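1. my questions concern the predicted model and sequence given below.
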Amino acid sequence: MRRIGRQASAQQGGFTLVEIMASIVVLAIVGLALSAYFINALDNAKGNQNKTVMVNLARNTLFYIQKQADFKKIREQIDKLEDGQNFVLNSEGCSDTAHCSAYETYVSDPDSLTSILNPVINDIHYRVEISYQESLYATLQSDVQSGGKISDYLIPVRVEIEELTPDEEGNLVVSDQKREKTEVEGYIADEKIR
């Protein structure tokens, strides 16, 4: 009986060292490929989250300008523009420490405009710029609605959001990555049609 037991155990062989090492190498390669996939997916998720924040900031800015802007004063300023000039509201001269005195004629609350044009979300600094879209205005002028031009009541604008990143000296500069910029188009409407 002992003989049968010894023969059975001798026939039950285990894995050789070479087989174990080969399986470890295969598992390491598969694990490395999966970790690269998950790192890439995490990077994409972070980029999409940042893009969503920028779109929401742009919509918030558009809503703010819609409610706070003096339509007549902005229209007067735009009508004074010469060819090649553009009406722009941005954070130049309107930092997070100084209020936006340059825009007092266009918005009723320039102090809150400072936080709109220089938002900081999740410790990320953004720059907001609102610019007039002359090309869209030309198409509005040709559209006639109930005897009047809709262009008399709407100012087409584009809100651009850019992420600011610190450079070597610690100054905030515009990021050069494509995902770090977002544009939203909209209109500043006259109170008469709201």
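-> All right, it came through fine.
2. CA atoms for contacts and neighbours, from now on please.
-> Noted.
3. and the strand of greatest length in the chain, what's buried?
-> Longest strand in the chain, counting residues (DSSP state E): strand 154-166. For strand 154-166, burial by neighbour count (16 or more other C-alpha atoms under 10 Å) applies to 154-165.
4. let's bring in a second model and compare:
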Amino acid sequence: MEEKNFSATRASKGFTLMEVLASITILSIVAIGMFSFFTNAMKYTTYNQGKTVAINIARGVLAYMERLDFAALKQYVDNEIQRSDKPFVHLDASYCDDLPLFGDNEQACKKILGPTINNVAYDETRIHVFLVPYNDSKTWDKLRESPPEEFPASLKKRISEESIKNPDPKLQNYLLKIYVIVRWGDRVDDSEWLEGVIANETIR
């Protein structure tokens, strides 16, 4: 009987420790990259959402202030500037129950100047209204020299570059300059701002 020789089959090789470690390292690098991508995407989305909300709030505040009685508002601004010797009047939600400017509807005032949106309370620390006499060069120079601390850098730059184009003093009786600032982040510069002019009802 013929004898057959059977050779043992060679066992297939497994992964070495170095190969396993290299694979883990590569997967970790890919995972970290993906995590950073999603983190940055979430930050960017939050950033844009904050800016959009702030701009919409500022527009609402500006529209609300434009509907107030101009004569009462102008008288209040003139008296406060004379009393405080500041080139502006600062208003926020804390004034809603103190000033007759806002009428009898205190709740409406607080909803405009202190709303809560997306579980974020935009109170008097976040929403600021500044009223400045129109076409008053002396007041304007003071404002440029010492702007309020609530002004973001972009607004300070805008004011420093702006000049009075029409020096007619009669316009002071019919117009008020207004700046609405809404801070959506933790820093002063995390703010959106709008500027406008409040006009006397007789020339609207």
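-> Happy to help now that I have it. Quick caveat: nothing in here was measured; it's all calculated off a predicted structure.
5. quick one: TM-score?
-> After superposition, the two chains reach a TM-score (TM-score structural alignment, normalised by the length of structure 1) of 0.69; 167 aligned residues with a C-alpha RMSD of 3.3 Å.
6. re the thing from before, ok, and what's touching the longest strand of structure 1?
-> With contact meaning C-alpha atoms under 8 Å, 6 or more residues apart in numbering, strand 154-166 of structure 1 is reached by 54-55, 57-58, 61-62, 75, 124-134, 136-137, 171-175, 180-190.
7. could you do stretch 130-148 of structure 2 as well?
-> With contacts defined as C-alpha under 8 Å, 6+ apart, stretch 130-148 of structure 2 is touched by 77-78, 86-91, 156, 159-160, 164, 166-169, 171-172, 175-180.
8. buried subset of the residues you listed, written for PyMOL?
-> Burial among these is assessed by 16+ other C-alpha under 10 Å; the matching PyMOL selection reads:
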select buried, resi 77+86+87+88+89+90+91+156+159+171+172+175+176+177+178+179+180
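9. so which of the contacts of stretch 130-148 of structure 2 are in strands?
-> Residues of those located in strands (DSSP E): 89-91, 175-180.
10. so can I have a markdown table of those residues showing distance to residue 139 of structure 2?
-> Shown next, in a markdown table, are those (distance: C-alpha to C-alpha, whole Å):
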| residue | distance to residue 139 of structure 2 |
| --- | --- |
| 89 | 11 |
| 90 | 14 |
| 91 | 18 |
| 175 | 14 |
| 176 | 12 |
| 177 | 12 |
| 178 | 14 |
| 179 | 15 |
| 180 | 18 |
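11. residue 16 of structure 2: which of the residues you listed is nearest?
-> Ranked by distance to residue 16 of structure 2 (C-alpha to C-alpha), those are led by residue 180 at 65.9 Å.
12. leaving out chain neighbours, which residue sits closest to the closest one?
-> residue 129 (4.7 Å; C-alpha to C-alpha, 6 or more residues apart in numbering).
13. any idea how far that neighbour lies from residue 198 of structure 2?
-> Going from residue 129 of structure 2 to residue 198 of structure 2 by C-alpha to C-alpha, to the nearest Å gives 12 Å.
14. higher neighbour count, these two?
-> Higher neighbour count among residue 129 of structure 2 and residue 198: residue 129, with 25 against 22, using other C-alpha atoms under 10 Å.
15. so that one touches residue 91, yeah?
-> Yes. Judged on C-alpha atoms under 8 Å, residue 129 of structure 2 makes contact with residue 91 at a distance of 5.0 Å.
16. anything in contact with each of these two?
-> Counting by C-alpha under 8 Å, 6+ apart, residue 129 of structure 2 and residue 91 have no contacts in common.
17. mind listing the helices for structure 1?
-> 2-11, 17-68, 71-80, 110-117, 134-142 (DSSP state H).
18. got the angle between the longest strand of structure 1 and helix 17-68?
-> Angle, strand 154-166 of structure 1 to helix 17-68, by axes from the mean of the first three to the mean of the last three C-alpha atoms, to 10 degrees: 140 degrees.
19. just the angle for strand 154-166 of structure 1 relative to helix 110-117, thanks.
-> Calculated by the same axes, to 10 degrees, strand 154-166 of structure 1 forms an angle of 60 degrees with helix 110-117.
20. tilt between strand 154-166 of structure 1 and helix 134-142?
-> 170 degrees.
21. what residue is smack in the middle of structure 1?
-> In structure 1, the residue lying closest to the centroid (C-alpha atoms, centre = their mean) is residue 54, at 2.9 Å.
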